[in-house]
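Chemist: Below are the sequence and a predicted model; questions follow.
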Amino acid sequence: MNLVVTDLPVVVIGAGPVGLAAAAHLAERGLDFVVLESGPNVAAAIDEWRHVKLFSPWRYDIDSAARRLLERAGWTAPDLETLPTGGDLIDSYLGPLAKAPELAEHIRYDAQAAAVTRVGFDRLRTAGREEAPFLVGLADGSEILAGAVIDAAGTWRRPNVLGGSGIPARGEAEVADDISRALPDVLGRDRDRFAGRRTAVVGAGHSAATTLLDLGDLADQVPGTEVVWVVRGADQARTYGGGDDDELPARGALGSRLKNLVQSGQVELVSSFRIEAARRTPDGRVELSAGERQVVADTVVNSTGFRPDHEVVSELRLDLDPILGSTRALAPLIDPNQHSCGTVPPHGVDELAHPEQGYYAIGAKSYGRAPTFLLATGYEQARSVVAALAGDWEAARDVQLNLPETGVCSSNLAVASEEASGGCCGPAPQAVSISAPAGRGLATGISGGLLTVTETKPTAQSGCCS
């Protein structure tokens, strides 16, 4: 099966960790490619939270093909047991990778993909469709023809809304200037926005917890700094985690610290609060409403998670799960109601395929709204998809991952110690190996009992994902 329109490059959307991993595998396979990065530099989205420390040590944050490419150029890997920040990930790994000769000339910066379609084909037309090249339209009006498209754009640019029903709360747009996106640099760049003011953090995941801990530290330093934590649920045991018994020490430390802040009164917890409306008060503050209840703050941090942007590929034929927005085949494998981050079974090109032959979303975008994505999973997705594009189906379907029995999501960040800010994107060192049989689709393999996977299904007490 030929998935690539010959004589045209594979277009990779996004120069983050997973997009550059795909590029490294394409280079290793000898396939022509172009990487489109919407920002002015590599991993521009990560650069916005470069102050945050990842949960996973370096050993889980480096793609295999990328490492081979870098080491040929004399690169020395960081200490594999240390925990990098987002800035470390860029400065010590992604930056050097993007400058490698095999990749550098293929990356275009400030190149935002605005639409992807087939030349001469809208979504309705069928005859001859698979032989037509992809047409990638950029925000500046230029266009690129592609033999295949790997969409690693992520979800960072598409945060969820504050409204508790999945749509913006009444008046949310009118107070947008007072709403900060997730993971502000509370103790650094954004300090003046929060010091001596009252902040409402909305969300129950570890990104919210990370911000709450930073705000707690700021309150110790600056009198008048107040913190209120707004959540939809009634039980915060999932956010607190297992403390000293948690399989992920960083997550356990975060949960314990946050629980202490709430119990001490340093963080005011407002639970069972499903936001219906937001407005600016006469004195310039923000009022969030849920029925007859209100929370008033000077500024609000939206830590409610992210969602994918499928509008860019709306003229392609996609088979999306109606709940998660992932592929339909992948959805049952990543359902956060059934899986924590580390119990997601291995999956590759078969589970990522759409009816539109030659288009694949990988990385966080492939998971739709599921917060169970792991960076190591994205690397394996990239390897599998590129192998398929190269026609090596045996390698493409030999999907293998080393994941912990429980894990941490890319949008769920935590602290690595009592003093350090924490992070995302990878599994913990304690891992269990699970693999897919070569040549078999995993969706069928699991339902048919072809895989033996030890699952730790999350409960309110043990789940890691928001």
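Modeler: Thanks, I have it.
Chemist: all contacts plus neighbour counts: C-alpha atoms, from now on.
Modeler: OK.
Chemist: sec struct for residue 255, please.
Modeler: Applying DSSP: H, G, I helix; E, B strand; the rest coil to residue 255 yields a three-state assignment of helix.
Chemist: do residue 262 as well
Modeler: helix.
Chemist: give me every residue that touches it.
Modeler: Counting by C-alpha atoms under 8 Å, 6 or more residues apart in numbering, residue 262 makes contact with 268-269.
Chemist: the helices in the stretch 351-466 of the chain, which residues?
Modeler: For the stretch 351-466 of the chain, the helices defined by DSSP state H, counting those that start in this stretch occupy 375-389, 393-397, 442-447.
Chemist: Using TSV, lay out those helices together with distance to residue 170 and mean neighbour count.
Modeler: Listed next are the helices of the stretch 351-466 of the chain as TSV, based on distance: least, C-alpha to C-alpha, whole Å; neighbours: other C-alpha atoms under 10 Å:
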stretch	distance to residue 170	mean neighbour count
helix 375-389	35	26
helix 393-397	47	20
helix 442-447	40	16
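Chemist: Between these, which one is closest to residue 47.
Modeler: Taking C-alpha to C-alpha, helix 375-389 is the member of the helices of the stretch 351-466 of the chain nearest to residue 47, at 16.3 Å.
Chemist: Compare the helices of the stretch 351-466 of the chain and give me the one nearest residue 179.
Modeler: Taking C-alpha to C-alpha, helix 375-389 is the member of these nearest to residue 179, at 27.8 Å.
Chemist: Distance from the closest one to the middle of the chain?
Modeler: 15 Å (C-alpha atoms, centre = their mean, to the nearest Å).
Chemist: And stretch 12-20, by the same measure?
Modeler: 12 Å.
Chemist: end to end, how far does it reach?
Modeler: Distance between the boundary residues of stretch 12-20 (C-alpha to C-alpha, to the nearest Å) amounts to 8 Å.
Chemist: Other residues contacting that stretch?
Modeler: For stretch 12-20, contacts defined as C-alpha under 8 Å, 6+ apart pick out 22-23, 33-38, 42-46, 66, 94, 97-98, 107, 113, 149-154, 362-363, 375, 378-379, 382.
Chemist: Give me the subset of those residues that lies in strands.
Modeler: Cross-referencing these against strands under DSSP state E gives 33-36, 107, 113, 149-151.
Chemist: Mind putting those residues into CSV with distance to residue 417?
Modeler: Below are the ones in strands among the contacts of stretch 12-20 laid out as CSV (distance: C-alpha to C-alpha, whole Å):
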residue, distance to residue 417
33, 41
34, 40
35, 36
36, 36
107, 37
113, 39
149, 40
150, 37
151, 35
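Chemist: Which one (most neighbours) among the residues you listed?
Modeler: The residue in those with the most neighbours, by other C-alpha atoms under 10 Å, is residue 35 (27 neighbours).
Chemist: let's bring in a second model and compare:
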Amino acid sequence: MTTTADLPVVVIGAGPAGLAAAAHLVGRGIEPLVLEAGPTAATAVRDWSHVRLFSTWGELIDPAAEKLLAPTGWTRPEADVHPTGGDWAERYLQPLAAALGDKVRCGATVTGVSRLGRDRIVDADRERQPFTVRVALADGAEERVLGRAVIDASGTWSIPGPIGADGLPALGEHTASARVSYRVPDLKDPAVRARYAGGRTAVIGSGASAFTALAALADIAKDESGTHAVWILRRGISGSTFGGGSADQLPARGALGLAAEAAVDDGHADAVTGFRTEVIEPTDDGRLVLVGEDGRRLDPVDEVIVLTGLRPDLSFLSELRLALDERLQAPVGLAPLIDPNQHSCGTVPPHGHRELSHPEQGVYLVGMKSYGRAPTFLAMTGYEQVRSVTAAIAGDTESADRVELALPETGVCGGAGLFDDPAAGRADEGGCCAAAPALVRIGTGISPPVAAADDTASGGCCGS
């Protein structure tokens, strides 16, 4: 007779955290079933394959995953090299999925999770029931999967933040969608490059993804006359706006901020501070005018790149009893530790299964999904999360509670200034990151460093 303990642990998402969770489960003799909505493992990572991470290979490989890969003949990349998203997918994540074999199912979209025979309001015998996971398959069929526990590592990639500073799309944002992008564009692609070359592009956002876009547009401007960026910040500019620079313990992350600063300094970009977009208006020639909440109207632009953070999809978890912070949509035990008003990637304290738990026992949000709307995530944080969570599922409380992780500091004031999240250091609230609204160019003659781009496109400032 099959019991709940004999069922697999259902892992949602075959990205870095999900595959690492599966590897840890295999190492403990527990059967995982990884359900990936995309056609291949690491589908979201492949979407930003052109972006170079500012974490190194040494920080992007989970120990349990490496142990699983070792017998396959897999060769570990050089530890101090910064891979692109494409490198990460092809040289590590896809081989890991292959090593897991039929434990990973692609083209399987999770549309709902509940307890077998129990909706959200039913108490009777609830915790003794297995989880039931509804899955939509690529061929249109549906099926139900039962699990002893559920690890949601689906990330936040699918829901980018809008232009509007109130969290809602700006008026006219949907109508202007043909000229609006919510991803860091691959400007090495000739067709994509042609879209931005010779035109004015508004870049909205204050984090590492925005830095990446600004630096890339500046490179085009050196070869294509008329190419110019307008960097729109909802807050002011201060010493921390461009990240930690040389004080950042992830050097490539610091260099990326300096490259964005150089783009502004060299005249390839103007920074408009304290601007919260309320309306997007089309011009007669098909360009776009951004209008602020204060009535200011910016000069027309040809394109808009929106990099204002990402949000978790919680819709398929609605029948579970989750305890989520009302602001960040992260587990309530974790939210105070990751509040972007207080913490950077390097100041988040160690955490594991206890901070990630919910009233619904046996369900965990991990990886970037666990951070909700907070944008400060590191891949190594996700790996430690799944190590602790899988130990808890296995009943190894001692190991699950032993959470030790040293994260690299950003070198910025209080963590603010690095993030895409507009709540960090608002321009109208004063403090270390505030400044009066202005159109500015910073300094003169600073040469941009050679910088690796961040991996915020995966859903956090440093990956997963």
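Modeler: All right, it came through fine. Given the structure is predicted, the values throughout are model-derived calculations rather than measurements.
Chemist: Next, the TM-score between them, please.
Modeler: TM-score for the superposed chains, counting by TM-score structural alignment, normalised by the length of the second structure: 0.86, backed by 419 aligned residues with a C-alpha RMSD of 2.2 Å.
Chemist: out of the helices of the stretch 351-466 of the first structure, nearest to residue 423 of the first structure?
Modeler: Nearest to residue 423 of the first structure among the helices of the stretch 351-466 of the first structure is helix 375-389; the distance by C-alpha to C-alpha comes to 11.9 Å.
Chemist: Could you tell me where that closest one falls in the second structure?
Modeler: Aligned using TM-score structural alignment, helix 375-389 of the first structure spans residues 379-393 in the second structure.
Chemist: how big's the offset between that stretch and the first structure?
Modeler: Compared with the first structure after the fit, stretch 379-393 of the second structure shows a mean deviation of 0.6 Å (mean C-alpha distance after the TM-score superposition for the first structure).
Chemist: quick one: contacts of that stretch?
Modeler: The contact list for stretch 379-393 of the second structure (C-alpha under 8 Å, 6+ apart) reads 16-17, 20-21, 24-25, 59-60, 62, 149, 351-353, 362, 364, 366-368, 397, 399-405, 462-464.
Chemist: Isn't residue 371 of the first structure up against residue 464?
Modeler: No: when contacts are counted by C-alpha atoms under 8 Å, residue 371 of the first structure is not listed as touching residue 464 (9.2 Å).
Chemist: overlap in contacts of these two?
Modeler: Counting by C-alpha under 8 Å, 6+ apart, the residues touching both residue 371 of the first structure and residue 464 are 341, 409, 412.
Chemist: so what's the last one up against?
Modeler: Shown in contact with residue 412 of the first structure (C-alpha under 8 Å, 6+ apart): 205-207, 371, 423-424, 464-466.
Chemist: And for it, nearest residue in space, chain neighbours not counted?
Modeler: Among residues not flanking residue 412 of the first structure along the chain, residue 206 sits closest, at 4.2 Å (C-alpha to C-alpha, 6 or more residues apart in numbering).
Chemist: what's the burial count for that neighbour?
Modeler: The tally of other residues near residue 206 of the first structure (other C-alpha under 10 Å) stands at 30.
Chemist: what residue of the second structure matches up with it?
Modeler: By TM-score structural alignment, residue 206 of the first structure lines up with residue 208.
Chemist: Equivalent analysis for residue 325 of the first structure, please.
Modeler: Residue pairing (TM-score structural alignment): residue 325 of the first structure is matched to residue 329 of the second structure.
Chemist: ok so its match is a strand residue?
Modeler: No: assigned with three-state DSSP, residue 329 of the second structure falls outside any strand and is coil.
Chemist: give the contact list for the closest residue to it other than its chain neighbours.
Modeler: Once flanking residues are discounted, residue 329 of the second structure sits nearest to residue 372: 4.7 Å by C-alpha to C-alpha, 6+ apart. By C-alpha under 8 Å, 6+ apart, the contact set of residue 372 of the second structure is 156, 311-312, 328-330.
Chemist: Residue 298 of the second structure too?
Modeler: Residues near residue 298 of the second structure by C-alpha under 8 Å, 6+ apart: 289-291.
Chemist: Then residue 315 of the first structure?
Modeler: Counting by C-alpha under 8 Å, 6+ apart, residue 315 of the first structure makes contact with 116-117, 122-123.
Chemist: Could you count how many residues lie near residue 178 of the first structure?
Modeler: Using other C-alpha under 10 Å, residue 178 of the first structure has 18 neighbouring residues.
Chemist: cool, and residue 378 of the second structure?
Modeler: Neighbourhood size, residue 378 of the second structure [other C-alpha under 10 Å]: 25.
Chemist: Quickly note the distance from it to residue 415 of the second structure.
Modeler: Using C-alpha to C-alpha, we find residue 378 of the second structure at a distance of 14 Å from residue 415 of the second structure.
Chemist: any common contacting residues for these two?
Modeler: Applying C-alpha under 8 Å, 6+ apart, one finds that residue 378 of the second structure and residue 415 are jointly contacted by residue 345.
Chemist: Could you tell me the end-to-end distance of stretch 7-27 of the second structure?
Modeler: 16 Å.
Chemist: so what corresponds to residue 261 of the first structure in the second structure?
Modeler: Taking TM-score structural alignment, the alignment pairs residue 261 of the first structure with residue 263 from the second structure.
Chemist: Aligned to residue 232 of the first structure, what sits in the second structure?
Modeler: Match for residue 232 of the first structure (TM-score structural alignment): residue 234.
Chemist: Residue 278 is in contact with that match, correct?
Modeler: No: with contact defined as C-alpha under 8 Å, residue 234 of the second structure does not reach residue 278; the gap is 11.6 Å.
Chemist: Mutual contacts of these two, please.
Modeler: By the contact definition C-alpha under 8 Å, 6+ apart, residue 234 of the second structure and residue 278 are jointly contacted by residue 165.
Chemist: Now which residue in the first structure aligns to residue 102 of the second structure?
Modeler: With TM-score structural alignment as the criterion, residue 102 of the second structure matches residue 105.
Chemist: circling back to that earlier point, contacts only, for the match of residue 206 of the first structure.
Modeler: When contacts are counted by C-alpha under 8 Å, 6+ apart, residue 208 of the second structure touches 253, 256-257, 418-420, 453-454, 456, 461.
Chemist: ok, now with 7 Å
Modeler: Contact analysis of residue 208 of the second structure by C-alpha atoms under 7 Å, 6 or more residues apart in numbering lists 418-419, 454, 456, 461.
Chemist: same check, this time on residue 137 of the second structure
Modeler: 107-109.
Chemist: Neighbour-wise, give me the winner out of those.
Modeler: For the contacts of residue 137 of the second structure, neighbours were counted using other C-alpha under 10 Å, and residue 108 has the most, 24 neighbours in all.
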